[in-house]
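1. Sequence below, structure please.
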Amino acid sequence: MPNGSLEKFIYEERSDSVRQLGWPILYKITLGIARGLEYLHRGCNTRILHFDIKPHNILLDEDFCPKISDFGLAKLCMKKESIVSMLGARGTIGYIAPEIICRSLGGVSHKSDVYSYGMMVLEMVGGRKNVDVGVDRTSEIYFPHWLYRRIELDEELQLIGIMNEEEKECARKMVMASLWCIQTDPSSRPSMSKVVEMLEGNLDFLQIPPKPYLYSSSRTEVISSEVELA
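-> Here you go, the predicted structure:
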């Protein structure tokens, strides 16, 4: 693809006031990936579960239209089937749905791709990794929870490069849809069809999701130690 993979466009210095990709293009890419996953999950005769949705596996053509690539970890299942059997975890750390690691949280299904999609879009929104491994663990901020707090308090998202009300609305829809996608309980996550509806619909009709309660592993360790000290 002429523009390579998405990952080279979305990770930028936090001090920048201008993004490599403007919000209209980011929104277009977000919606395009959602439609692509919707097709894999519902449009094919056999449902295709990708299991490795991440910025590196999204290729961009000359018009920045996204193409989902690298189906090396994909699994096929019948449309009526919702749960697939899987030996061991598959995917990339940072995007793997929690039920793939801990089966007691629920079965592995197309909702696992929904989780990965949500984590990826949050990185697109923030222009950064969801967890900054380069900072001291005691000061580490888990970006999805930081965003959720701002949504919860109805505060400005303070995201890079928003120029007008239309871009602000696009960014907020991307954040709200993503926070629904990364719910820990797979049954609480929307289908990709519903995600497309969220992105294309009216922001006023989007409900605030429950708080995603799984922190990053290192952040959880910090919290546990703080609780023990208290």
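
2. hey, let's count contacts and neighbours off CA atoms from now on
-> Will do.

3. Now the most centrally placed residue in the chain. Nearest residue, chain neighbours left out?
-> In the chain, the centroid-proximal residue (C-alpha atoms, centre = their mean) is Gly118; its distance is 1.8 Å. Excluding its sequence neighbours, the residue lying closest to Gly118 (C-alpha to C-alpha, 6 or more residues apart in numbering) is Ser178, at 4.2 Å.

4. buried stuff in the helix or strand encompassing the one you found?
-> If you go by DSSP states H and E, Ser178 is part of helix 165-181. Residues of helix 165-181 classed as buried: 167-181 (neighbour count, 16 or more other C-alpha atoms under 10 Å).

5. try stretch 27-44
-> Quick answer for stretch 27-44 (16+ other C-alpha under 10 Å): 27-38, 40-42.

6. Spatially, which two of these are the most separated?
-> Tyr27 and Arg42 (22.1 Å; C-alpha to C-alpha).

7. The closest residue to Lys129 other than its chain neighbours and Pro212: what is the separation?
-> Distances taken as C-alpha to C-alpha, 6+ apart place Glu123 nearest to Lys129, at 5.5 Å, with adjacent residues excluded. Glu123 is 16 Å from Pro212, where distance means C-alpha to C-alpha, to the nearest Å.

8. The two: which has the busier surroundings?
-> Between Glu123 and Pro212, counted using other C-alpha atoms under 10 Å, the more crowded position is Glu123 (20 against 16).

9. The structure of the following sequence is requested for comparison with the preceding one:
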Amino acid sequence: MVCGYQREETPAGGMTFACFCDGGQTTGRCGAGSKRNEGPIVGAVVAVAFLCLVILTCFLACRHGSLPFKSKNKPGTRIESFLQKNESSIHPKRYTYADVKRMTKSFAVKLGQGGFGAVYKGSLHGRQVAVKMLKDTQGDGEEFMNEVASISRTSHVNVVTLLGFCLQGSKRALIYEYMPNGSLERYAFTGDMNSENLLSWERLFDIAIGTARGLEYLHRGCNTRIVHFDIKPHNILLDQDFCPKISDFGLAKLCLNKESAISIVGARGTIGYIAPEVYSKQFGTISSKSDVYSYGMMVLEMVGARDRNTSADSDHSSQYFPQWLYEHLDDYCVGASEINGETTELVRKMIVVGLWCIQVIPTDRPTMTRVVEMLEGSTSNLELPPRVLLS
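-> All right, here's what the predicted structure looks like:
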């Protein structure tokens, strides 16, 4: 509708209003009256619709933890960013998934299986390797990054060597030097005294001191201090000469050299080897001493394998094993070594060092440097830790 209007002054001083439209002349206003009220109505509808959209968006954000229109990163994006930022410090070579399949001959020989995935035997440039295939995951890859970042910074005879890695979509693999004798768990914790996997006390002692040297290196020797957080027999690998090598850095924490206390989210490690302070701050701060505790528990298991010298129906079978060792130290050492003086000394060293390492209060535990000194020194200089801390 086309309209125009005209205002005229009346003789009395008032105003008249005339609207000329193609539908005829009207007075008072131009156009149909219904058109005049549409603006506020439309505005109110738009406002209500927008408010509903905001409420729906907030609901979805609270329920799913993200905005419905927020784009999700592709798997591995965070890892790719990490690798780019640390390119200069990461030395292992990167391989494609096709390379990994060739190395393992399409994963023909499986060496082991765990919660992380599976390990396969392979060959790289004529050298035997172990390929750890991590489970396909949509996660942010924290354990993968920990592993690559930690081992890339190490070079020690008692720390496993990472030769390469693969990151292709959701496929993640870590390529290590091959350890023909598997893990310590395979040898040190058999209940069969006649088993071919049973190691001598001398060899167990060498493994204990080698592992201690590896931990000392991680805590003090490399450029960036590393706390492992998962020291246990399964993560101590043995080469062809039974030289121990610390492996599996998925839970490791990189620390500044001057940093003593460590902040972590939630407990990490394996039940039975986790230090008390990792569970609760009331025992002290988390630090490299948490690894010391795990090491001590592992050494006492290496010495004890309680099925050897204790029976299921004995009075002490249900007693806390470190406490039982403390109370029967001399008898145990003699019985375990079969009246061999040198072996008795080795067994005693391992027990006393292990008891010191598992002290409840972190500050009462020795450093790994001190642990190495105690194992290399004489038993005459070793004192038992306070008994009250074992109760």
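
10. I'd guessed Ala173 of structure 2 sits against Lys132; true?
-> Yes. If you go by C-alpha atoms under 8 Å, Ala173 of structure 2 and Lys132 touch, sitting 5.5 Å apart.

11. where do the strands sit along the stretch 151-300 of structure 2?
-> 162-168, 171-177, 225-227, 236-238, 244-246, 253-255 (DSSP state E, counting those that start in this stretch).

12. what's the burial count for the counterpart of Gln319 of structure 2 in structure 1?
-> Counting by TM-score structural alignment, Gln319 of structure 2 corresponds to Ile141 in structure 1. Counted by other C-alpha under 10 Å, the residues lying close to Ile141 of structure 1 total 18.

13. Now do the closest residue to Lys168 of structure 1 other than its chain neighbours against Glu156 of structure 1, distance only.
-> Closest residue to Lys168 of structure 1 apart from its sequence neighbours, by C-alpha to C-alpha, 6+ apart: Ile162 at 6.1 Å. To Glu156 of structure 1, Ile162 of structure 1 is 11 Å away according to C-alpha to C-alpha.

14. Look at the two and report which has more neighbours.
-> Ile162 (20 against 11).

15. Just to check, that one is in contact with Trp23?
-> Yes. Applying C-alpha under 8 Å as the test, Ile162 of structure 1 and Trp23 come out as touching, 7.0 Å apart.

16. which one of Ala173 and Lys132 of structure 2 has more residues nearby?
-> Ala173 (25 against 22).

17. who touches that one in this structure?
-> Val100, Val131, Lys132, Met133, Leu134, Phe165, Cys166, Leu167 (C-alpha atoms under 8 Å, 6 or more residues apart in numbering).

18. Highest neighbour count among these?
-> Val131 (29 neighbours).

19. what separates that one from Leu254 of structure 2, distance-wise?
-> 24 Å.

20. corresponding residue for the residue nearest to the centre of structure 1 in structure 2?
-> Counting by TM-score structural alignment, the partner of Gly118 of structure 1 is Gly296.

21. dump the residue contacts of that match.
-> Gly296 of structure 2 touches Val353, Gly354, Leu355, Trp356, Cys357, Ile358, counting by C-alpha under 8 Å, 6+ apart.

22. Output those residues in CSV, with distance to Arg78 of structure 2 appended to each entry.
-> Listed next are these as CSV, based on distance: C-alpha to C-alpha, whole Å:
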residue, distance to Arg78 of structure 2
Val353, 42
Gly354, 40
Leu355, 42
Trp356, 41
Cys357, 37
Ile358, 37
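
23. which two from those end up farthest apart in space?
-> Farthest pair in the contacts of Gly296 of structure 2, by C-alpha to C-alpha: Val353 and Ile358, 8.9 Å.

24. Roughly how far does the closest residue to Lys111 of structure 1 other than its chain neighbours sit from Tyr27 of structure 1?
-> Once flanking residues are discounted, Lys111 of structure 1 sits nearest to Pro186: 5.8 Å by C-alpha to C-alpha, 6+ apart. Plainly put, Pro186 of structure 1 is 24 Å away from Tyr27 of structure 1 if you go by C-alpha to C-alpha.
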